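**Student:** Here is my input; please provide its structure:
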Amino acid sequence: MKNKAFAGLAALGCLLFASGAWADQPLEWQKGLQPAATSIMEEIRWFEQYTLWFIVPITLFVLLLLIIVVVKFREGANPVPSKTSHNTAIEVVWTVGPVVILLFLAIPSFQLLTKQLAPTEEPELTVKATGYQWYWGYEYQVGESPLAFDSLLLQDGDRAAAGKDDKAVYPRLLAVDNEVVVPVGKHVRLLVTAADVIHAFAMPSFGVKIDAIPGRLNETWFKADREGLFYGQCSELCGKDHAYMPIAIRVVSQEKFDSWLSAAATDLGAANKALIASVDGATKSVDVAENAAQ
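**Tutor:** Presented below is the predicted three-dimensional model:
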């Protein structure tokens, strides 16, 4: 019995460990946010947990008040209703209480917004993302001849040629033919616009979500703390194929990024394959973060 129990615990541990290896991927019945890959997303996750300490007690308190009112002041228990029209103490409490609660929510919220909208570092790389119906176009503003390419949903028939057969790393409806490649630990400025209708660029693990509006250039930023392959999607309803314009960002070391950028200037496909080979050769498990943003 002890051996069976130990084997069962070991099997459970293996399952938990296996799921942890792909913890960045969306899981069935997942309720929380994706694991953070930037400091901004770390703060967003903290703020989400912080607000629950206010939301849950308030919800339970209101539920309790409703139950008291339904039971104590129903017609059978209270045939002659009170004629009270004013209570100074109650007026003060329900005015001051919400103001204090809102202050506790507003202060960290504004601090987080300031960090998102007003970075203190100078950008080390600028990438322009343009939303189309229904794919993304990217332009690296480096050197005298910027690198530009389109990124479309990866079709199943193209997986083998692209070296992306592993659906655990390159999931259906989220993998793309050409990922955005950025170096780890570098401040990346992202310029976002659209060519036709309103789209939205969303990368949950980075804490990035910004509208792509025709004729307007919106700006945001991110600084990835770890290497890996991260997924997002257009999060603005933009037409019939809205669900089929994913976003994929591959974060690599500075050395791998420099090699990829140099090779991509002349042959993007070959540069991508060389990068995939170098990443997959270094480790069998790729750190993946995905989203099905709504």
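**Student:** going forward, measure contacts between C-alpha atoms and count neighbours the same way
**Tutor:** OK.
**Student:** Run the chain-centre distance for stretch 209-226.
**Tutor:** 13 Å (CA atoms, centre = their mean, to the nearest Å).
**Student:** same check, this time on stretch 197-214
**Tutor:** For stretch 197-214, the distance to the chain centre is 10 Å (CA atoms, centre = their mean).
**Student:** Contacts for it, please.
**Tutor:** Contacts to stretch 197-214, defined as CA atoms under 8 Å, 6 or more residues apart in numbering, come from residues 33-38, 40-41, 44, 130-133, 192-196, 218, 220-224, 230-238, 247, 289-291, 293.
**Student:** how does it look with 6 Å?
**Tutor:** 34, 36-38, 41, 192-195, 232-236, 238 (CA atoms under 6 Å, 6 or more residues apart in numbering).
**Student:** what's the answer for stretch 140-160, then?
**Tutor:** 126-127, 135-139, 165, 175-178.
**Student:** this one as well, want them side by side:
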Amino acid sequence: MATWNMLLLQDSASPLMEQLTFFHNHALMILVMITMLVGYMMSTLFFNKFNNRFLLEGQKIEIIWTTLPAVTLIFIALPSLRLLYLLDEINNPLVSVKAIGHQWYWSYEYGDFMNFEFDSYMTPTTSLSMDGFRLLDVNNRMIIPYNSQIRLMVTAADVIHSWTIPALSVKIDATPGRLNQVSFLMNRTGLFFGQCSEICGANHSFMPIAVESIPPSIFTKWMSKMNSA
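**Tutor:** Coordinates of the predicted model:
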């Protein structure tokens, strides 16, 4: 069961990830139907002993096997275009966070709240607590409120990195000298992990991303504590 779960998508934590999961299931169902139909027709051709040596053309069947794939592509393209539009839409953010990729850690800046910042390093295995996550947990997590529109601005200080959280459907490159932005909303609290998805050097696999979603009231208290520190 654990091996099977590794083949599935992560549980969604944002409305956009839910839509991506629905589209994945929609496209997969169409692929399964096509595979079963083609497999059935191939098997019947292999074991069919009848043939027609006078058959030279078949306009009806050619029309059918040209029209059906076109209709199938329309059923895949329309939801895909809708989803691409939703992923690129930028709403009015309530919180803006800037993530800066370094070799090999992340820095976060909260410019809306007296502009404080902190670095986020991977927790070494020797310092990991019993309830920690090996190679995924960090010393300072990115804290954001749930049910709030978040604007994430991403850049890099040295080489190209990629800020990725699969449960949020967020994957955006961190490019030196360029500021990219993405918008997302988390619909539940929890702890979500990701990793740099761009090969950025020897310790590429040791700069994880940890995002903690908390209620807005607790986020306000955390922000006040960080500003007073």
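**Student:** Inside strands: which ones of the contacts of stretch 197-214 of structure 1?
**Tutor:** 192-194, 232-234 (DSSP state E).
**Student:** so can I have JSON lines of those showing distance to Leu16 of structure 1?
**Tutor:** Shown next, in JSON lines, are those (distance: CA to CA, whole Å):
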{"residue": "Val192", "distance to Leu16 of structure 1": "38"}
{"residue": "Thr193", "distance to Leu16 of structure 1": "41"}
{"residue": "Ala194", "distance to Leu16 of structure 1": "42"}
{"residue": "Gly232", "distance to Leu16 of structure 1": "25"}
{"residue": "Gln233", "distance to Leu16 of structure 1": "28"}
{"residue": "Cys234", "distance to Leu16 of structure 1": "31"}
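**Student:** Can you select the buried ones from these in ChimeraX?
**Tutor:** With 16 or more other CA atoms under 10 Å as the criterion, this ChimeraX line picks the buried residues out of those:
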select :192,193,194,232,233,234
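**Student:** Can you pull up the most central residue in structure 2?
**Tutor:** In structure 2, the C-alpha nearest the mean C-alpha coordinate belongs to Ser169, at 2.7 Å (CA atoms, centre = their mean).
**Student:** how near is that residue to Glu89 of structure 2?
**Tutor:** Ser169 of structure 2 is 14 Å from Glu89 of structure 2, where distance means CA to CA, to the nearest Å.
**Student:** Is it possible to mark the buried ones in the contacts of stretch 140-160 of structure 1?
**Tutor:** Buried among those by 16+ other CA under 10 Å: 126-127, 135-139, 175-178.
**Student:** Residue in structure 1 paired with Thr126 of structure 2?
**Tutor:** Superposed on structure 1 with TM-score structural alignment, Thr126 of structure 2 falls opposite Gly157.
**Student:** Can you tell me how far its match is from Lys167 of structure 1?
**Tutor:** 13 Å.
**Student:** Same check on Leu125 of structure 1?
**Tutor:** Distance, Leu125 of structure 1 to Lys167 of structure 1, by CA to CA: 30 Å.
**Student:** do Ala271 of structure 1 as well
**Tutor:** For Ala271 of structure 1 relative to Lys167 of structure 1 (CA to CA), the value is 21 Å.
**Student:** more neighbours, those two?
**Tutor:** Ala271 (18 against 12; other CA atoms under 10 Å).
**Student:** Name the helix or strand for the more buried one, please.
**Tutor:** Using DSSP states H and E, Ala271 of structure 1 sits in helix 268-282.
**Student:** How about Leu84 of structure 2?
**Tutor:** Per DSSP H and E: helix 59-88 holds Leu84 of structure 2.
**Student:** Run through the strands of the stretch 101-250 of structure 1 in chain order.
**Tutor:** 125-132, 135-140, 147-151, 180-183, 188-194, 199-203, 208-212, 218-222, 228-234, 246-252 (DSSP state E, counting those that start in this stretch).
**Student:** I'd like these written out as a markdown table, with distance to Gly13 of structure 1 added.
**Tutor:** Output for these, formatted as a markdown table (distance: least, CA to CA, whole Å):
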| stretch | distance to Gly13 of structure 1 |
| --- | --- |
| strand 125-132 | 42 |
| strand 135-140 | 40 |
| strand 147-151 | 38 |
| strand 180-183 | 34 |
| strand 188-194 | 38 |
| strand 199-203 | 31 |
| strand 208-212 | 34 |
| strand 218-222 | 35 |
| strand 228-234 | 24 |
| strand 246-252 | 29 |
